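1. Sequence and predicted structure below; questions after.
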Amino acid sequence: MEILDIKVRKIEPGDLFYIAEIEEKVFGLDAFPFYYLFELYEKCRDFFLVADYKGLTIGYIVSCIENQSLHIHSVAVIEGFRGKGIGRMLLEETIKLAKSMGIEKILLEVSTQNTVAIALYEKFGFKRVGMRTNYYADGSDAYIYMLDLKENNSQHVR
């Protein structure tokens, strides 16, 4: 598979069902229910991006503006496509979109055990700013990360 075959694009009608399916497969008990994803979509569809591989939705990033910051709610890539830079591509496009709209901060939660995601966020300049205890269904914790777009002017990280 060539990375060039993957396109990051804004959500299209019908993509929400694939996002919900991937969400459930990747996050299990911690998956957002369809109705919640739909509510976010109704409010913030401009910040829903999908990774498309030859017409197949293989990943997504779901974000929404809250309190003058962009909150990344969920990022996932289906098994078999992980480790190929797709999460990086989705995050990079989200940061570009936020900057183009004058957003100054991006926030997200990430499992304290998800070292791959934490490493990716830190490469982009995200800083750990807090913790949410018992955040996940199994009682595990999440770190809160923030990217200050006024301070971080890098376009992307490789």
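-> Okay, I see it.
2. going forward, measure contacts and count neighbours with C-alpha atoms only.
-> Noted.
3. could you point out the longest helix in the protein?
-> Identified as the longest helix of the chain according to DSSP state H is helix 86-100.
4. Next secondary structure after it?
-> strand 105-111 (DSSP states H and E).
5. Next secondary structure after that next one?
-> For strand 105-111, the succeeding helix or strand toward the C-terminus, using DSSP H and E, is helix 115-123.
6. re the thing from before, can you pull the buried residues of the longest helix of the chain?
-> Under the neighbour-count criterion of 16 or more other Cα atoms under 10 Å, helix 86-100 has Ile86, Gly87, Arg88, Met89, Leu90, Leu91, Glu92, Glu93, Thr94, Ile95, Ala98, Lys99 buried.
7. what is the orientation angle of it with helix 115-123?
-> Going by axes from the mean of the first three to the mean of the last three Cα atoms, to 10 degrees, helix 86-100 is angled at 30 degrees with respect to helix 115-123.
8. how far out from the middle of the chain is helix 86-100?
-> From the chain centre to the centre of helix 86-100 is a distance of 9 Å (Cα atoms, centre = their mean, to the nearest Å).
9. One more to weigh against that first structure:
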Amino acid sequence: MKKPHPRKYPHSLTLDGSSVELRLMTAADGPALSEFIGRLPVHDLLFVRRNISHPRVIAAWLAALGERITSLVAVAEGEIVGCSAVVTDALSWSPHVGDLRILVKPSWRGCGLGRVLTEESFAQALALDLEKLTVQMTVDQSAAIAVFEDLGFRPESVLRNHVKDHDGKTYDLALLSLEVSQLYLCSRARGMSSALNE
């Protein structure tokens, strides 16, 4: 499989008639990122392994950029409306695996932004020589699960009562994965060649 050229950021696109800029996240995005996360439904935050609404977790995220975490922000009219992260751990037994995280502002859902961020993350995974991507979400987030399955992810496991929200309610957590070696084939089948091969 041909390794893609490194992606060039920032770059702009139009979604539903609105202009969106995609660029690499930097430490300077801290305040805007905190504001973006603070406006998300709490249930959405169960997508990620740590409580990213906590300032210390956001600080750790920003400190790990360019090392353990590669993140993008989607900006429209000066506001973060979505972000992605590919998280790796070179010191674990799974240095070849990236954990994918995608968050989109509710009013921007349904226009394709989540799919764009995911496809950009695919390109990042290839550039990082990762062999596998994983994504997790609560099992009731059926629309999100369907999107990831359409992109080639397959269910691996369900962890019962694995996450608990601020109100103490527990949820089952679904884990899906995708072999990165299949990304090129998926890109050809789904017309994602621009995201993976530019």
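-> Good, I have the coordinates. Since this is a predicted model, take the numbers as computed values, not measurements.
10. TM-score for the pair, please.
-> After superposition, the two chains reach a TM-score (TM-score structural alignment, normalised by the length of structure 1) of 0.86; 156 aligned residues with a Cα RMSD of 2.1 Å.
11. Serialize the buried residues of helix 86-100 of structure 1 to JSON lines and add fields for distance to Val116 of structure 1.
-> Formatted as JSON lines, the buried residues of helix 86-100 of structure 1 follow (distance: Cα to Cα, whole Å):
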{"residue": "Ile86", "distance to Val116 of structure 1": "13"}
{"residue": "Gly87", "distance to Val116 of structure 1": "10"}
{"residue": "Arg88", "distance to Val116 of structure 1": "11"}
{"residue": "Met89", "distance to Val116 of structure 1": "15"}
{"residue": "Leu90", "distance to Val116 of structure 1": "15"}
{"residue": "Leu91", "distance to Val116 of structure 1": "14"}
{"residue": "Glu92", "distance to Val116 of structure 1": "16"}
{"residue": "Glu93", "distance to Val116 of structure 1": "19"}
{"residue": "Thr94", "distance to Val116 of structure 1": "18"}
{"residue": "Ile95", "distance to Val116 of structure 1": "19"}
{"residue": "Ala98", "distance to Val116 of structure 1": "23"}
{"residue": "Lys99", "distance to Val116 of structure 1": "25"}
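12. if we can go back for a sec, in structure 2, which residue range corresponds to the longest helix of structure 1?
-> For helix 86-100 of structure 1, the aligned range in structure 2 is residues 113-127, judged by TM-score structural alignment.
13. Once aligned, what mean separation remains between that stretch and structure 1?
-> Superposing on structure 1 and averaging over aligned pairs (mean Cα distance after the TM-score superposition for structure 1), stretch 113-127 of structure 2 comes out at 0.7 Å.
14. what's in contact with the longest helix of structure 1?
-> 8, 47, 49-51, 59-61, 70, 75-77, 104, 120, 149, 155-156 (Cα atoms under 8 Å, 6 or more residues apart in numbering).
15. repeat that with 7 Å
-> Val8, Leu49, Tyr60, Ile61, Val77, His156 (Cα atoms under 7 Å, 6 or more residues apart in numbering).
16. Give the buried subset of these as a PyMOL selection command.
-> Only the buried entries of the contacts of helix 86-100 of structure 1 go into this PyMOL selection, using 16+ other Cα under 10 Å:
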select buried, resi 8+49+60+61+77
